[in-house]
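Trainee: 3D model of this:
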Amino acid sequence: MDNSEIQQILISALNLQDAHVTGDGSHFQVIAIGDVFAGMSRVKQQQTVYAPLMEYISDNRIHALSIKVYTPEEWQRDRKLNGF
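Mentor: Predicted coordinates for the structure are as follows:
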């Protein structure tokens, strides 16, 4: 799998404003930005991002996934900390 495939899956499935994906082919880092995360616990946010990717995790196309989640307001505040 490549970074853009994961990005498109997440944006489409979760109706995200943006997603940034980096990785080496099996280990990926995801920054997901969307209103969908407002009011969710951290665990629920993680589960929400994992859900559309479970098929790829179960067949080992994605071996490891690191996730950071932001609402658009949080992203505006914190994006410089993430190098964007």
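
Trainee: make it CA atoms for all contacts and neighbour counts henceforth
Mentor: Will do.

Trainee: Quick check: the closest residue to Asp18 other than its chain neighbours vs Asp59, distance?
Mentor: The spatially closest residue to Asp18, leaving aside those adjacent along the chain, is Ile33, at 5.2 Å (C-alpha to C-alpha, 6 or more residues apart in numbering). Using C-alpha to C-alpha, to the nearest Å, Ile33 is found at 26 Å from Asp59.

Trainee: Repeat that for Asp78.
Mentor: Taking C-alpha to C-alpha, one finds Asp78 at 34 Å from Asp59.

Trainee: one more to put side by side:
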Amino acid sequence: MAMQAHEIENLLREAFPQASITVTDMAGDGNHFAAEVQDESFRGMNRVQQQRAVYAALKGKMDGADGELHALALTTKAPD
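Mentor: From the prediction side, this is the model:
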């Protein structure tokens, strides 16, 4: 079953409650999303570490061919 943008944002908000989070359904199909997560916890982390933290927050929703979330273009950063 396809996910909704607000469901993705809710999962991310649980892990990053103070973050600035924007989730967009890129194709309008509930399968291809873009997310930007800006959080202080990313300070000092490299990009791979930041993205791993975000994927962990998604609690397996992207795992395997049958995952609920098919594609996520991800931008992560610490606040300026």
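
Trainee: And the TM-score between them?
Mentor: Overlay of the two chains. TM-score (TM-score structural alignment, normalised by the length of the second structure): 0.80; 73 aligned residues with a C-alpha RMSD of 1.4 Å.

Trainee: re earlier: Ile33 and Asp59 of the first structure: who's more crowded?
Mentor: A direct count of neighbours by other C-alpha atoms under 10 Å for Ile33 of the first structure and Asp59 places Ile33 higher, at 24 against 9.

Trainee: Report the separation between the equivalent of that one over in the second structure and Gln18 of the second structure.
Mentor: Mapped onto the second structure by TM-score structural alignment, Ile33 of the first structure lines up with Gln38. Taking C-alpha to C-alpha as the criterion, Gln38 of the second structure is separated from Gln18 of the second structure by 9 Å.

Trainee: and if you look at Ala57 of the second structure?
Mentor: Ala57 of the second structure is 14 Å from Gln18 of the second structure, by C-alpha to C-alpha.

Trainee: These two - which one has more neighbours?
Mentor: Ala57 (18 against 12).

Trainee: show me where the first structure has strands.
Mentor: Assigned by DSSP state E, the strands in the first structure fall at 18-23, 27-33, 64-70.

Trainee: From the centre of the first structure, give me the residue that's furthest out.
Mentor: Distance from the C-alpha centroid of the first structure, by C-alpha atoms, centre = their mean, peaks at Asp59 (18.6 Å).

Trainee: Other residues contacting stretch 13-30 of the first structure?
Mentor: If you take C-alpha atoms under 8 Å, 6 or more residues apart in numbering as the criterion, stretch 13-30 of the first structure is touched by 1-4, 6-7, 10-11, 31-36, 49, 52, 60-68, 72.
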